[in-house]
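> My questions are about this predicted structure, shown below with the sequence.
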Amino acid sequence: MGEFQGLVAFSVTPTRPDESIDEDRWCTHIDTLIEAGVDGVAIFGSTGSIGSFTEAERRRVAEVITKHVARRVPVAIGTGAITTAEAVRLSEHAEKSGADAILVVPITYWPLNEAELCAHYRAIAAATHVPIFAYNSPVLTGVDMTPNIIVRLCEDGRVQYLKESARDLLRIPHIKEATDGRLRIFGGRDDSIVEALRLGATGWTSGAVNIVPRACRRLFTLANGSQELSATHLLQRRLTPLMSFLMDKGHVSVCHTALEILGRPVGAPRRPILPLAGKDRVQLEAILRTLEEDL
């Protein structure tokens, strides 16, 4: 079973004009990411529009993608769901499909307290054997898994990875110390990944990598080096307009629109999410023109 480290691509979910999932295009897109040097792939994360697809669709894709990747890199399957029962079913299926980890974000309409979050994750852990990749995304989910909650989730050793997307980067060294380094922490915000790595994150879970995979690969490599500070900051400054635009306008809409502009179309997001239009699209086109040498 492959371990996650380094640069992990949170893939978009390609679609056809009728909004069905385009499996062939998805496989081609993932091949592009692997060829660019990503260290792992995650499907049905936030950039993959996790809340937009049915349980049956997600089961089918888990089988297709794990078979296609064929152990070239580790694969994490997003199994977050609004009920614990569905998350358990998806997690069991992801394990049977050959996932190297299950990526669990708390999707909910109701605010969850600490006891509810811990019970949710422990039910998933009890039903599976593969490592759990916890995903804290308070802006998108409305649920903030605080450092204390993360520490509790790690007690039984099943939660081995964390994508931390909270704005407070100082959580990273705090969680790292509180878990005695047992938890592998990944920076989850594209716009502050260099800072996250400097504060103790050991990897980068990226949505921007869908658009500029080689530039993201280079930035991660530079940021982990000790002699390339000026080159790191130069590339970071060049990528900052795109990273900030992603955070401001939404990874799903921006990634789908950018790939269409770049001639690597993956279809439109499933509605109600829409591609960018008007001034937003014009601004994105301008940003991408400044990155031509990095594409």
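Received the coordinates, thanks. Numbering: from 1, shown residues only.

> going forward, measure contacts and count neighbours with C-alpha atoms only.
Will do.

> Is Val143 in a helix, a strand, or coil?
Under DSSP: H, G, I helix; E, B strand; the rest coil, Val143 falls in the coil class.

> nope, Ile77 is what I was after
strand.

> Might one say that it is in contact with Gly98?
No. Look at Ile77 against Gly98 with Cα atoms under 8 Å: they stay out of range, at 9.5 Å.

> between the two, which one's more packed in?
Neighbours per residue, other Cα atoms under 10 Å: of Ile77 and Gly98, the larger number sits with Ile77, 32 against 21.

> and the comparison structure, right after this:
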Amino acid sequence: MMETGKQFYGIIPPVPTILFKEGKLDRKGMGNLIDYLIESNVNGLFFLGSGGEFSQMSAELRKEVAEFATSYVNGRVPVLIGTGTPGTNETIALSLHAKKVGADGVVIVNPYYFKLTEESIFQHYCEIAENVDLPILFYNYPELTGVDLSPELVLSLAERYPNIVGIKDTVVSVGHTREMITTVKSKFPDFMVFSGYDDHLLNNLALGGAGSIPLTSTFAPELSVGIYQAFKQGNYGKAIELHQKLASIIRVYKLDSPFMNVVKAAIHLKGVDISTECLAPVRSATNAQIEELKKILFETTEVKYGFNYSNKEDLND
């Protein structure tokens, strides 16, 4: 009997993997970030997503991160582990490992590199669902995978496998997420649709979605968490106010590509004691990028990011 009962909702940050320069896991820094996020009232944590640099990692490092994360969180919030790979067998192996170390669910991006047919993607997820006794969320990111998971495909898989429980829909078009919600949730009301892009959160909630898995929530959780809490309390004015700030702060993503280096720098500026090293080919943020980052953070939030906001001259320190 497949496990299906776990419910995920709200704001679930995709946690960056904190590493030393040589690519080894910085356990102390990772713990500092986990504690900070849990204390910020997030509703869960997602490890080894795109912002967690899974695509640059060996299977051994992915397993080490999964084991450390689930152990350190220790049941304080639900833990999701990203286990997607281009191959079905390796994805199953990583998913079974995630279950072994205590994850509450897995998030599986569709195979990348080859552009599979919809039938091949269907069979890929069928084989995973039949072999992995954990709640499964899809990760739809067509901008990087080259293939979109259609609402009809997701519905057909949810109809067949009760352990397929949700999706992170990282798509530019809010209409895609709307169709995902109306198509799948009309038949499975408990199916969880999360927005991947940060500024889609409010729209997601208004349509009946589950929340968001936004990378900005790793360094500005007060924005996404605040939107979610205000919406649930019916304080829509506050939700809109915070949404406008969130829509502005996502300018940090334009500072580099990929942008996990500036995100780690933002977390460090927030005052969380972490290493900001990244796995090659990603490089650490430059001084110029950090200066631009400081300006964006100063303009979009009243929270102090590791320097004195009362004096704009300090932005250049």
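Arrived safely, thanks for sending. These numbers were taken from a predicted model, which means no experiment stands behind them.

> Leu284 of structure 1 maps to what in structure 2?
Mapped onto structure 2 by TM-score structural alignment, Leu284 of structure 1 lines up with Leu293.

> which one is its match nearest to, not counting chain neighbours?
Counting by Cα to Cα, 6 or more residues apart in numbering, Val252 is the residue found nearest to Leu293 of structure 2 once chain neighbours are left out, at 6.3 Å.

> Could you measure from the residue mapped onto the one you found from structure 1 over to Ile211 of structure 1?
Under the alignment (TM-score structural alignment), Val252 of structure 2 maps onto Phe245 of structure 1. For Phe245 of structure 1, the distance to Ile211 of structure 1 (Cα to Cα, to the nearest Å) stands at 12 Å.

> Could you do Glu3 of structure 1 as well?
24 Å.

> Between these two, point out the one with more neighbours.
Ile211 (22 against 14).

> Show me what that one aligns to in structure 2.
Matched to structure 2 by TM-score structural alignment, Ile211 of structure 1 sits across from Phe219.

> Is the closest residue to its match other than its chain neighbours part of a helix or strand, or is it coil?
Nearest non-adjacent residue to Phe219 of structure 2, counting by Cα to Cα, 6+ apart: Ile267, 4.7 Å away. The three-state label given to Ile267 of structure 2 by three-state DSSP is helix.

> Phe194 of structure 2 too?
Three-state assignment for Phe194 of structure 2 (three-state DSSP): strand.

> what's near enough to touch it?
Gly166, Ile167, Lys168, Asp169, Asn204, Gly209, Ala210, Gly211, Ser212, Ile213 (Cα atoms under 8 Å, 6 or more residues apart in numbering).

> which one in structure 1 is aligned with the second one?
Alignment note (TM-score structural alignment): Ile167 of structure 2 maps to Leu162 of structure 1.

> Just to be sure, its match is in a helix?
No. Counting by three-state DSSP, Leu162 of structure 1 is not part of a helix but strand.

> you'd agree it is up against Ile185?
Yes. The pair Leu162 of structure 1 / Ile185 is scored as a contact, 4.9 Å apart, by Cα under 8 Å.

> which bit of structure 1 covers stretch 40-54 of structure 2?
Aligning stretch 40-54 of structure 2 against structure 1 (TM-score structural alignment) gives residues 36-50.

> now that stretch, how far from the centre of its chain.
For stretch 36-50 of structure 1, the gap between its own C-alpha mean and the chain's C-alpha mean amounts to 5 Å (Cα atoms, centre = their mean, to the nearest Å).

> Same check on stretch 76-87 of structure 1?
On Cα atoms, centre = their mean, the centre of stretch 76-87 of structure 1 falls 15 Å from the chain's centre.

> which stretches of the stretch 101-250 of structure 2 form strands?
Assignment of strands within the stretch 101-250 of structure 2 using DSSP state E, counting those that start in this stretch yields the ranges 105-109, 136-140, 164-169, 192-195, 211-212.

> among those, which is nearest Ala93 of structure 2?
Closest to Ala93 of structure 2 of the strands of the stretch 101-250 of structure 2 is strand 105-109 (Cα to Cα; 11.8 Å).

> Who are the packing partners of that closest one?
With contacts defined as 3 or more Cα pairs under 8 Å, 6 or more residues apart in numbering; DSSP states H and E, strand 105-109 of structure 2 has these neighbours: strand 79-82, helix 88-101, strand 136-140.

> swap the cut-off to 10 Å and go again
Here strand 105-109 of structure 2 touches strand 45-47, strand 79-82, helix 88-101, helix 118-131, strand 136-140, strand 164-169, going by 3 or more Cα pairs under 10 Å, 6 or more residues apart in numbering; DSSP states H and E.

> which of the residues in that strand are buried?
Gly105, Val106, Val107, Ile108, Val109 (16 or more other Cα atoms under 10 Å).

> Which part of structure 1 matches it?
Per TM-score structural alignment, the counterpart of strand 105-109 of structure 2 in structure 1 is residues 101-105.

> Report the mean distance between stretch 237-244 of structure 2 and its aligned residues in structure 1.
With mean Cα distance after the TM-score superposition for structure 1, stretch 237-244 of structure 2 departs from structure 1 by a mean of 1.8 Å once superposed.

> So what touches that stretch?
Residues outside stretch 237-244 of structure 2 that contact it (Cα atoms under 10 Å, 6 or more residues apart in numbering): 198-203, 222-233, 236, 246, 248-249, 300-301.

> My guess is Glu22 of structure 2 contacts Ser275. True?
No. Here Glu22 of structure 2 lies out of contact with Ser275, judged by Cα atoms under 10 Å, at a distance of 11.5 Å.

> who's more crowded, those two?
Ser275 (20 against 10).

> give the contact list for the equivalent of that one over in structure 1.
Using TM-score structural alignment, the equivalent of Ser275 of structure 2 in structure 1 is Val266. By Cα under 10 Å, 6+ apart, the residues touching Val266 of structure 1 are 12-16, 21-22, 25-26, 28-29, 255-260.

> quick one: the helices in structure 1?
23-35, 55-69, 84-97, 114-127, 138-141, 147-153, 171-178, 193-198, 213-223, 229-249, 251-261, 278-289 (DSSP state H).

> export the ones you listed to TSV and tack on distance to Leu7 of structure 1 and mean neighbour count?
As requested, these are exported to TSV (distance: least, Cα to Cα, whole Å; neighbours: other Cα atoms under 10 Å):
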stretch	distance to Leu7 of structure 1	mean neighbour count
helix 23-35	10	17
helix 55-69	16	18
helix 84-97	21	20
helix 114-127	25	16
helix 138-141	22	14
helix 147-153	22	17
helix 171-178	17	18
helix 193-198	11	20
helix 213-223	7	21
helix 229-249	15	16
helix 251-261	17	22
helix 278-289	21	14
